[in-house]
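Chemist: Dropping a prediction and its sequence here:
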Amino acid sequence: MKPLRLAATASLSLTGVVLLVPILNHLLTGPLPLGIVLGVVGVLVSLGLVAVGVVVYRLDVSQTNAVRIAGWNFLGIVVLGAVFTLLFTYRPVEDAGFLFAVALSAGAVAHVIIGVYDVRRIRAEELATERERLAVLNTLVRHNLRHEAQRLLFAVEQVRDANPETAAEVEAVADDLTEINENVHAVEEAFDAEPYDVDVAATCRSVVEDAREEYDVDVALTAPETATARAGEHLQDAVSELVENAVEHGGDDPTIEIDVVVDGETVDVTVTDDGPGIPESERELVTGERSITQLEHGSGLGLWLVRWIVEEYDGTVSFGESERGGAAVTLTLQRA
């Protein structure tokens, strides 16, 4: 718990509670119809302030941004409070406390809304800067990975005849670096792409054909003739990654199945196998249940690639266990 963030968001709710008291007191005195209307409006606005404090806290905004929103709220109270104090001092009116509370509650809400949009603007600018930095970093990383992979492949040719086993190991490392480079590129492209209507069934049939050619394995596919969802070209990369994982960890003769199910407003793609399954620690890292550290960072980009691609299409990824004891990974996409 962050005390400063809690205090800042609590101040929003406290504003609503404080302003609610004189408004309710006025309503209980039986005012004229117009006074009742103003009182009801004031009650709703004040309760809205109470709710806003809770909502802002649950949004888990940073302490700085929470304080910024609370500052806008405070500014609204101070400015409008000073104006109405001078106004009612200059010309006293009946039920000044009630009118004062209604006006302040409306002003506070307006300034909180300004504060929220201010925070969103700042966050958008921060995200743009972070994205620019990541783009540069991705370019450098991909260039270095490609360069180092080429160096390793060149070295393989120098030692292949003298030491074929070492050459095979080095070539495998070069292939891994090349795959990482391709995965980074796929993620970068997925982030820049807008979802469109994709035939998920056709995509999975293409994955099955590629797996047969590349790994010489038969992947069972159960799917309707068509199953259209909001996705993109990199959906095939995500499904292929799951199939590749199943091949790598499934032994000499893995059993792999892909099921495509149209369920109401979603299209589900489930890849199952009979391998050892995905370790719980790995799943927790990818789903965000456990933080990444230098000691716990997962075994590679594969599952992260799957998650990032699917989330860019406003979908979700869930992990389970297949009937054969292996992994069962489900990609849930919005039906087109």
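Modeler: Happy to help now that I have it. Numbering: from 1, shown residues only.

Chemist: switch to C-alpha atoms for all contacts and neighbour counts from now on
Modeler: OK.

Chemist: Pull out the buried positions in the one helix or strand Val208 maps to.
Modeler: Secondary structure assignment for Val208, by DSSP states H and E: helix 200-215. Judged by neighbour count using 16 or more other Cα atoms under 10 Å, the buried positions of helix 200-215 are Val200, Ala201, Ala202, Thr203, Cys204, Arg205, Val207, Val208, Ala211.

Chemist: what about the strands in the stretch 151-300 of the chain?
Modeler: 196-199, 219-222, 228-231, 256-263, 266-273 (DSSP state E, counting those that start in this stretch).

Chemist: who wins for proximity to Gly42 among these?
Modeler: Closest to Gly42 of the strands of the stretch 151-300 of the chain is strand 266-273 (Cα to Cα; 42.2 Å).

Chemist: Below is structure B, check it against A:
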Amino acid sequence: MRSLFNTADWNAAATDLFEREFSTVVGEDLPSILPDTFDIKELLAGGQTTCRLPGSDRVLEASSSRITDSDDRTLGYTLIFRDITDSRQNARRAEVLSRVLRHNIRNRVDVATAYLRQLSDDPGPDTADKIATTVDGELSALRDLGGTAREIESVLQANKRAGDRSVEDLIRHAIEEVQHAQVVDDRHECAGDVSSVPVVIDTPPVETRANGEILIPVIRELVSDAVEHGGSAPEPRVSVRVKESSDTEGVDQWWIDVADSGAGISDHEVEVFEDAEEQPLQHGKGLGLWLVWWGVDRLGGEVSFDTDSGTTVTVELPGSLLSYD
């Protein structure tokens, strides 16, 4: 007699999801096919359950329905698995954006309001000029925050891949968008004004298939943060280096390091991003590093921080996005 748990059908989506071909599962006992993270009894009891694929960050929602005959006798079950990883990630991102925006808007509006109220106490021209400068700064910061939020939306909607483009060209393009950053040769100082921060690029002659609409904002935010917090003149220096690791079949993975000589990113900031989510009482300073985190994730990579000496942020990307001239 055929067991109710024997697999009778297995569609193409199941093949992709569980990485098992139909020919290897048909007739097999269901518990031997599904990962151990699935509770078969709970699954067949009805309703919906969620579980995580072993060795993966993919989350599945599973549901079942009975197949019966005319006498309501159980002949089998239909199981439906839905990958809800992306929808969960989108929900978490929306929550982070909401919290960061609320936190920053509330704080900056409070500061601007407090300064504006001072006008009634001291309406003199000197005070008015100081207040106008402060309020303008707070409003500018809010405009920048809104711009970053819009750019995050664009990054998350962009295709992962695009046409091949020089990695060095992408890096230079990103640095050009950073105020006070100036690309220099490793042996020379800035030729610009004293406020310029030298940025050294060290990359092999390689091209990448990574979409510049994602990678350029990621590098720009990292360089901008390094320039802003990279120490006091005349010592500040930022480097952007690209290195790759290869095996016998080609490039396995590659890294972009953005390093500065400053005091280092705070432990609080690192904890926020290593947790990959905002807690109600734990906020990053803005959205820039979230753009980095989510942009790199969109490319299938990871971000790590080293704060032992200055700050080095490492972006690890899959080798499939790299090609040589």
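Modeler: Arrived safely. Since the model is a prediction, treat every value here as computed from it, not as a measurement.

Chemist: Would you pull the TM-score for this pair?
Modeler: Comparison of the two superposed chains (TM-score structural alignment, normalised by the length of the second structure) gives a TM-score of 0.60, and 252 aligned residues with a Cα RMSD of 4.7 Å.

Chemist: In a markdown table: the strands of the stretch 151-300 of the first structure, plus mean neighbour count and distance to Glu126 of the first structure.
Modeler: A markdown table is the format used below for the strands of the stretch 151-300 of the first structure (neighbours: other Cα atoms under 10 Å; distance: least, Cα to Cα, whole Å):
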| stretch | mean neighbour count | distance to Glu126 of the first structure |
| --- | --- | --- |
| strand 196-199 | 16 | 28 |
| strand 219-222 | 18 | 44 |
| strand 228-231 | 23 | 27 |
| strand 256-263 | 20 | 38 |
| strand 266-273 | 24 | 33 |
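
Chemist: Just send these back as a markdown table, with distance to Ala190 of the first structure too.
Modeler: What follows is the strands of the stretch 151-300 of the first structure, written out as a markdown table (distance: least, Cα to Cα, whole Å):
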| stretch | distance to Ala190 of the first structure |
| --- | --- |
| strand 196-199 | 12 |
| strand 219-222 | 25 |
| strand 228-231 | 10 |
| strand 256-263 | 22 |
| strand 266-273 | 18 |
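
Chemist: Looking at the ones you listed, which is nearest to Thr139 of the first structure?
Modeler: strand 228-231 (24.8 Å).

Chemist: quick one on the thing from earlier: which strands and helices sit next to the helix holding Val208 of the first structure?
Modeler: Packing partners of helix 200-215 of the first structure (3 or more Cα pairs under 8 Å, 6 or more residues apart in numbering; DSSP states H and E): strand 219-222, strand 228-231, helix 235-249, strand 256-263.

Chemist: Now which residue in the second structure aligns to Val54 of the first structure?
Modeler: Matched across to the second structure, Val54 of the first structure falls on Asp36, judged by TM-score structural alignment.

Chemist: Confirm that its match sits in a helix.
Modeler: No: Asp36 of the second structure is assigned coil when assessed by DSSP: H, G, I helix; E, B strand; the rest coil, not a helix.

Chemist: How many residues are close by it?
Modeler: The number of residues packed near Asp36 of the second structure is 13, by other Cα atoms under 10 Å.

Chemist: Equivalent analysis for Gly232 of the first structure, please.
Modeler: 21.

Chemist: my read: it touches Tyr196, true?
Modeler: Yes: using Cα atoms under 8 Å, Gly232 of the first structure makes contact with Tyr196 at a distance of 5.9 Å.

Chemist: what's the closest of the strands of the stretch 151-300 of the first structure to Glu157 of the first structure?
Modeler: Across these, closest to Glu157 of the first structure is strand 219-222 (Cα to Cα), at 34.2 Å.

Chemist: how much does the closest one stray from the second structure?
Modeler: Strand 219-222 of the first structure differs from its equivalent in the second structure by a mean of 0.9 Å after superposition (mean Cα distance after the TM-score superposition for the first structure).

Chemist: what span of the second structure lines up against that strand?
Modeler: The alignment places strand 219-222 of the first structure over residues 199-202 of the second structure (TM-score structural alignment).
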